[in-house]
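>>> coords below, sequence missing:
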């Protein structure tokens, strides 16, 4: 059976609700604090597993309380955590998220994530030509590049979510079948700012003619656009009551990978992943709102 292999980060997200951010030197009283398992690797793995795809996660945690909680949580989500290793004398990645009424601000401490280096043997063991390999940029960039190259060599479908953006992505493109930037990250790929939606679609068309890598751009409230051989297709976003946008992009990427592993076309995978991302923003927390296949099917009707 085809599976999704995710190489990426794991964090414990601490979400603190407050009316505003403190000024330098100021102390504020917040409202609430919640703890959620996060990190782009863990988020995308959970999103894929929630809709029924077999998922293996390659990641690293610290030998602390957060690491133990994260590990048990991922097992409960039915993710293969055999390749989630524990690093001694360092903390599990942590993200402090300040949740405001209409936005958020985030500080990330990578911790054990930045020690995820030796992946050759694990990827060779976990990845086959039948699989979909998904990764992001919250771990060492050389590890990302190595992982993509090994997965491509194995014949897997390779997906790169280029977030947080780094210009070294351009060196990875020969190993990437599908790249999934948001609009800002796509501007990073181009090396310039785009002025309007029409220009974005023109640049996407140019991309399709000059690159072998399939381009899918997530555009928030404007929906999702992807390239075909001669065109750009845009799927408008559905209107919902937005509670928290944290993790929407990860939900999209995880479901996209899972749908491709299940044999769906890119068009169908993008449509279903878009529905899943829309559902995810209706609840607080990156993983809390990640839907099941049944919930996506119901929403799509």
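In hand now; what should we look at? Just so we're clear, the structure is a prediction, and the values are computed from it rather than from any experiment. Numbering: from 1, shown residues only.

>>> when you work out contacts or count neighbours from here on, use the C-alpha atoms and nothing else.
Fine.

>>> how about the helices in the stretch 151-300 of the chain?
Along the stretch 151-300 of the chain, counting by DSSP state H, counting those that start in this stretch, helices occupy 169-172, 183-190, 197-210, 248-261, 266-280, 293-300.

>>> most tightly packed of those helices?
Of these, the one with the most neighbours on average (mean count of other Cα atoms under 10 Å) is helix 248-261, at a mean of 30.

>>> here comes the other one, which I'd like you to weigh against the first:
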């Protein structure tokens, strides 16, 4: 099974602290480390670890960070024949993580912003794949171009709309599976961001909020997955299927790559043709495993780990 991931690759600069700073506030940190990451690279490695043969289409800069992230992806087993080098710096993500595992992230895209078109080799790889996985840390025109190539070749398109933004209808019309979290869902829909439901102690209130979003999201994409952290994930499609799968109970350490681990594992299970409930449970297990470890790509789950934790729906 071959999956092509078109997306970003960054070096994550990660600082931990007891609490995250508020605007204008400085807090004393506890530790610092550098970890290869980027949503594209993380999801590619997650899919590779989960059992796919993954080709990565992306760009790094001409700096010391480039070799570090390239080596990391090569060690994970990715096909890097389509990873290009662009003048200037590589992408960097500045990440702060608190004691509960919550985080904030600022991304300086660097070479990722220069991935403005596909080569003929890129197009050929996408057309020959079993699935295409993308995110939004690269130029939107490239995401749309890749989606069109996949659609023309009959290749399923899985889009993780992160970082969140409002998406053009032309792109959404090319997407087979849209994967978002609560904040991303609201931004894709053009809503004012409301995070109060996510923080509600009432599971029913959180569920109703998710349901209302899903009802609207499946009007713009044929299949929609909404991740809701410790509450697991929701799925809905235009055929009327609706379900929620809970996440395994874990002690979160760092949620930075939990979403990417979910997406990579979901892509593998979906492409393998697993029933959707099993696919969601498998992906939730992968995301949960990632949240128990510090770092981005270094936290991603192996297939046997996912199999062990996944709850049979």
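That came in fine, so what should we check first? Since the structure is predicted, the reported quantities are computational estimates derived from the model, not experimental observations.

>>> where does the TM-score land?
Superposed pair, TM-score by TM-score structural alignment, normalised by the length of the first structure: 0.91. Supporting alignment: 298 aligned residues with a Cα RMSD of 2.2 Å.

>>> need the helices of the stretch 151-300 of the first structure in CSV with distance to residue 46 of the first structure, can you?
CSV is the format used below for the helices of the stretch 151-300 of the first structure (distance: least, Cα to Cα, whole Å):
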stretch, distance to residue 46 of the first structure
helix 169-172, 24
helix 183-190, 23
helix 197-210, 29
helix 248-261, 7
helix 266-280, 12
helix 293-300, 13
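
>>> mind checking which of these is nearest residue 98 of the first structure?
helix 248-261 (16.8 Å; Cα to Cα).

>>> next, the angle from that closest one to helix 293-300.
100 degrees (axes from the mean of the first three to the mean of the last three Cα atoms, to 10 degrees).

>>> what's the average distance of helix 248-261 of the first structure to the second structure?
Helix 248-261 of the first structure differs from its equivalent in the second structure by a mean of 1.2 Å after superposition (mean Cα distance after the TM-score superposition for the first structure).

>>> what about that helix, distance to the chain center?
The chain centre lies 8 Å from the centre of helix 248-261 of the first structure; the measure is Cα atoms, centre = their mean, to the nearest Å.

>>> compare the helices of the stretch 151-300 of the first structure and give me the one nearest residue 219 of the first structure.
In terms of Cα to Cα, the element of these nearest to residue 219 of the first structure is helix 183-190, at 5.9 Å.

>>> residues touching the equivalent of residue 100 of the first structure over in the second structure, list them.
Alignment note (TM-score structural alignment): residue 100 of the first structure maps to residue 98 of the second structure. When contacts are counted by Cα atoms under 8 Å, 6 or more residues apart in numbering, residue 98 of the second structure is found next to 16, 17, 18, 19, 20.

>>> so how do I select the buried members of those in ChimeraX?
Selection command for ChimeraX covering only the buried members of the contacts of residue 98 of the second structure, criterion 16 or more other Cα atoms under 10 Å:
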select :16,17,19,20
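
>>> quick one: stretch 284-297 of the second structure aligns where in the first structure?
Mapping stretch 284-297 of the second structure onto the first structure (TM-score structural alignment) gives residues 274-287.

>>> stretch 40-52 of the second structure aligns to what range in the first structure?
Aligned using TM-score structural alignment, stretch 40-52 of the second structure spans residues 41-53 in the first structure.

>>> quick one: contacts of the matching stretch?
For stretch 41-53 of the first structure, the external contacting residues (Cα under 8 Å, 6+ apart) are 3-4, 6-11, 37, 54-57, 59, 74, 77-79, 135-136, 247, 250-259, 261-262, 286-287, 290-294.

>>> against residue 18 of the first structure, how distant is the nearest residue to residue 20 of the first structure once chain neighbours are set aside?
Closest residue in space to residue 20 of the first structure, ignoring its immediate chain neighbours: residue 100 at 6.1 Å, by Cα to Cα, 6 or more residues apart in numbering. In this view, residue 100 of the first structure and residue 18 of the first structure are 6 Å apart by Cα to Cα, to the nearest Å.

>>> kindly report the same for residue 231 of the first structure.
From residue 231 of the first structure across to residue 18 of the first structure, the span is 44 Å (Cα to Cα).

>>> quick revisit: between the contacts of residue 98 of the second structure, which sits nearest residue 124 of the second structure?
Using Cα to Cα, these come closest to residue 124 of the second structure at residue 16, 42.0 Å.

>>> show the contacting residues for the closest one.
With Cα under 8 Å, 6+ apart, residue 16 of the second structure has these contacts: 29, 30, 31, 32, 96, 97, 98, 99.

>>> sec struct for the third one, please.
Spelled out, that is residue 31 of the second structure. Of the three states, residue 31 of the second structure takes strand according to DSSP: H, G, I helix; E, B strand; the rest coil.

>>> I'd say it and residue 13 touch.
No. Contact criterion Cα atoms under 8 Å: residue 31 of the second structure and residue 13 do not qualify, at 10.8 Å.

>>> comparing these two, which residue is more hemmed in?
residue 13 (18 against 10; other Cα atoms under 10 Å).

>>> am I right that that one is in a strand?
Yes. Assessed with three-state DSSP, residue 13 of the second structure lies in a strand.

>>> surely it touches residue 97?
No. Under the criterion of Cα under 8 Å, residue 13 of the second structure is not in contact with residue 97, lying 10.8 Å apart.

>>> which ones are touching residue 11 of the second structure?
Listed by Cα under 8 Å, 6+ apart, the contact partners of residue 11 of the second structure are 34, 35, 36, 37, 38, 65, 68, 69, 90, 91, 92, 93.

>>> need the residues that contact the strand or helix carrying the last one.
Following DSSP states H and E, one finds residue 93 of the second structure within strand 91-97. When contacts are taken as Cα under 8 Å, 6+ apart, the neighbours of strand 91-97 of the second structure outside the stretch itself are 8-17, 19-20, 37-38, 60-61, 103-112, 254.

>>> out of the helices of the stretch 151-300 of the first structure, which is closest to residue 127 of the first structure?
Comparing those against residue 127 of the first structure with Cα to Cα, the closest turns out to be helix 248-261 (12.3 Å).

>>> what span of the second structure is that closest one aligned with?
Helix 248-261 of the first structure covers residues 258-271 of the second structure once aligned (TM-score structural alignment).

>>> all strands of the stretch 1-150 of the second structure, in order?
Counting by DSSP state E, counting those that start in this stretch, the stretch 1-150 of the second structure has strands at residues 2-6, 10-17, 29-37, 53-60, 83-85, 91-97, 103-108, 131-134.

>>> could you dump the ones you listed to JSON lines with distance to residue 219 of the second structure?
Formatted as JSON lines, the strands of the stretch 1-150 of the second structure follow (distance: least, Cα to Cα, whole Å):
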{"stretch": "strand 2-6", "distance to residue 219 of the second structure": "25"}
{"stretch": "strand 10-17", "distance to residue 219 of the second structure": "33"}
{"stretch": "strand 29-37", "distance to residue 219 of the second structure": "32"}
{"stretch": "strand 53-60", "distance to residue 219 of the second structure": "30"}
{"stretch": "strand 83-85", "distance to residue 219 of the second structure": "35"}
{"stretch": "strand 91-97", "distance to residue 219 of the second structure": "33"}
{"stretch": "strand 103-108", "distance to residue 219 of the second structure": "30"}
{"stretch": "strand 131-134", "distance to residue 219 of the second structure": "20"}
